[in-house]
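**Q** Attaching a predicted model along with its sequence, questions to come.
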Amino acid sequence: MNGQTMDRNVVKKYFYGTKWPLMLGIFGSILMLIMGMGLRGVVIVIVAAVIWSLVEKYGVKGSQEQAVDACIEADLSNFSERALTKLGLVSEQISLITPIKVLGPYYDYKEPKPGSLFSWIKAIFIRLFIHQPKLIFKYGSDDRVRYSLIQAHVFLFSESQIYVYEICYDPCNGEIFEESTAEYFYRDVDCVITGEKTERILSKRKLINKKFEYFKVIVTSGTSTHAVADGETSILATQVMAMRNLIRSKKEELSSGNSQI
């Protein structure tokens, strides 16, 4: 995936901080013991590492959030182009209405769980050198909630079909976990279900009530596509309504015999 390295580093730092506080705590404590500073020296190093970590975690600037948003917006633009390639389409074929782009948290990523004290210690050292993804919710200075793992959908509309591209990825390094496409004829769409839900998420050790919107496109075979969007985007009253109106119009054309879809 495209994306500037600097932008990715900003995204990673925004959600995870840097590794320097952890390295200070580990190697600084070892150095204190080697130098004979004893428990007091270890405690001083650990306190310094904790303070450093808290400053990184809570001292987020608006410029960081803007850089994160810009990187994710660039990814979403790339996904639209990627969707055309995966589906074998050109933009002229899907210009019926504006494509719907949906972003939400990716819940299905399974983070490896250490099974013993040794594996837990090993996992800590691995994190010093290798990025280990996990779903993190972060409440920003602009009162927006951002998430470290993303599930994105792109809905495209031709004269006869709805095309869906789905991708689950890590914006911190661009790694793709899942990717799929689907195609639905308008005549086969049974219904579009919409709704809202509120989830309690943990950010900075604080529970926040976060609203999400969702909708499902269900076809007569029972197949469906389920998309979750941040409630701040308010797509239900605009973009999803436009999709519903289009489906309704196409099905009416079919029933009246005015179309050969």
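**A** That came through fine. Please read these numbers as outputs of a predicted model, since none were measured by experiment.
**Q** switch to C-alpha atoms for all contacts and neighbour counts from now on
**A** Noted.
**Q** Excluding chain neighbours, give the residue nearest to Leu84 in space.
**A** Val90 (6.1 Å; CA to CA, 6 or more residues apart in numbering).
**Q** Just confirm that neighbour contacts Ala83, I think it does.
**A** No - using CA atoms under 8 Å as the test, Val90 is too far from Ala83 to be in contact (9.9 Å).
**Q** So which of those two has more stuff around it?
**A** The residue with more neighbours, out of Val90 and Ala83, is Ala83; 24 against 12, by other CA atoms under 10 Å.
**Q** and Asn9, how far is that from Pro99?
**A** 30 Å (CA to CA, to the nearest Å).
**Q** putting a second one here so we can go through both:
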Amino acid sequence: MAINYERNKKYFKQSSPKAGIILIIIGIILTLILSQTAAIFIGLLAVAGGIALLYFTFAGKPTDADIDSDAASAIADVKKRALGKLGLDEDEVKLIDPVIVHGYYYKNIASGVQVKQGKDRVFRSSNYEGIVLFFSEHQLHAYKFQFSLITPQESREQTDEYFYKDIVSVSTQSETFQVRDIKNIQQQVNFEEFKLTTTGGTSITSSIRDEGSVSRVISGARTLIREKKIAS
């Protein structure tokens, strides 16, 4: 899980060019209207300081694509991690392809959450989550994870096993959540959520970043669960 925490913090930090621009303007005014050498020198220093301030404010600030890429790289080996946490061998769970869903998590994990709307109008969160589902002959095995993109060691994991007869539904649904973004403005975030529900009323959920990429495997999971329930 190679996450660039320090770089990602810059993405979720509110940055304004105002101070740098003001310093540059003051420097230009001093340089143009004053004739004394010392005043001109101070004006040039102010311009240089303003440029430097703008550079250090925005240099290295990651793009929307950088954050998406960091999240993707962090879960590149999630299938292997899930098998290890569940104590499974891949040969035991080859009935169908595993279901892997993941997306930005807009709630707290431990220390909080930062939310920013990107240039593409997508709300990205400093927290991320996902689920991996494996299918053996008699049971469904689930691994859920949540982690921070800006705070090291801030993560949660859980594993569960369900008999097919105890699964009520596997569904996706549209959800709405109210958040405060990095400008402290309340925003409404709309996203798709995956949900598995059991007869005991328990459920396991995850947001879905790209519903199109998982629709086929979710459909396959529904079919298998339905067949297993009929056979049980």
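**A** Arrived safely. Everything quoted here is computed from the prediction, not taken from an experiment.
**Q** excluding its backbone neighbours, what's nearest Ala83 of the first structure?
**A** Tyr165 (5.6 Å).
**Q** which ones are touching the alignment partner in the second structure of the one you found?
**A** Using TM-score structural alignment, the partner of Tyr165 of the first structure in the second structure is Tyr143. Taking CA atoms under 8 Å, 6 or more residues apart in numbering, we find Tyr143 of the second structure in contact with Ala82, Lys85, Leu86, Ile131, Val132, Leu133, Glu157, Gln158, Thr159, Asp160.
**Q** Quickly note the distance from Tyr143 of the second structure to Lys107 of the second structure.
**A** 19 Å.
**Q** same thing with Ile96 of the second structure?
**A** 32 Å.
**Q** One more: Arg180 of the second structure?
**A** For Arg180 of the second structure relative to Lys107 of the second structure (CA to CA), the value is 11 Å.
**Q** For ChimeraX, write a command that selects the buried ones of the contacts of Tyr143 of the second structure.
**A** Selecting only the buried entries of these in ChimeraX, with 16 or more other CA atoms under 10 Å as the criterion:
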select :82,86,131,132,133
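**Q** Among the contacts of Tyr143 of the second structure, which one sits closest to Thr172 of the second structure?
**A** Ile131 (13.1 Å; CA to CA).
**Q** The closest one contacts Pro98, correct?
**A** No - Ile131 of the second structure lies out of contact with Pro98 (CA under 8 Å); the separation is 10.0 Å.
**Q** how about stretch 74-84 of the second structure: buried residues?
**A** Applying 16+ other CA under 10 Å to stretch 74-84 of the second structure flags Ala74, Ile75, Val78, Lys79, Ala82, Leu83 as buried.
**Q** go on, stretch 104-113 of the first structure?
**A** Applying 16+ other CA under 10 Å to stretch 104-113 of the first structure flags Gly104, Pro105, Tyr106 as buried.
**Q** thinking the first one is in contact with Ala152, fair?
**A** Read that as Gly104 of the first structure. Yes - Gly104 of the first structure lies in contact with Ala152 (CA under 8 Å); the separation is 6.4 Å.
**Q** so where do the strands sit in the stretch 151-261 of the first structure?
**A** Using DSSP state E, counting those that start in this stretch, the strands of the stretch 151-261 of the first structure run over 161-170, 175-185, 189-203, 206-219, 224-230.
**Q** now these in JSON lines, with distance to Ile34 of the first structure?
**A** Below are the strands of the stretch 151-261 of the first structure laid out as JSON lines (distance: least, CA to CA, whole Å):
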{"stretch": "strand 161-170", "distance to Ile34 of the first structure": "40"}
{"stretch": "strand 175-185", "distance to Ile34 of the first structure": "40"}
{"stretch": "strand 189-203", "distance to Ile34 of the first structure": "38"}
{"stretch": "strand 206-219", "distance to Ile34 of the first structure": "39"}
{"stretch": "strand 224-230", "distance to Ile34 of the first structure": "51"}
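**Q** Pick the most deeply packed of the ones you listed.
**A** Most buried of the strands of the stretch 151-261 of the first structure, by mean neighbour count (mean count of other CA atoms under 10 Å): strand 161-170, with a mean of 21.
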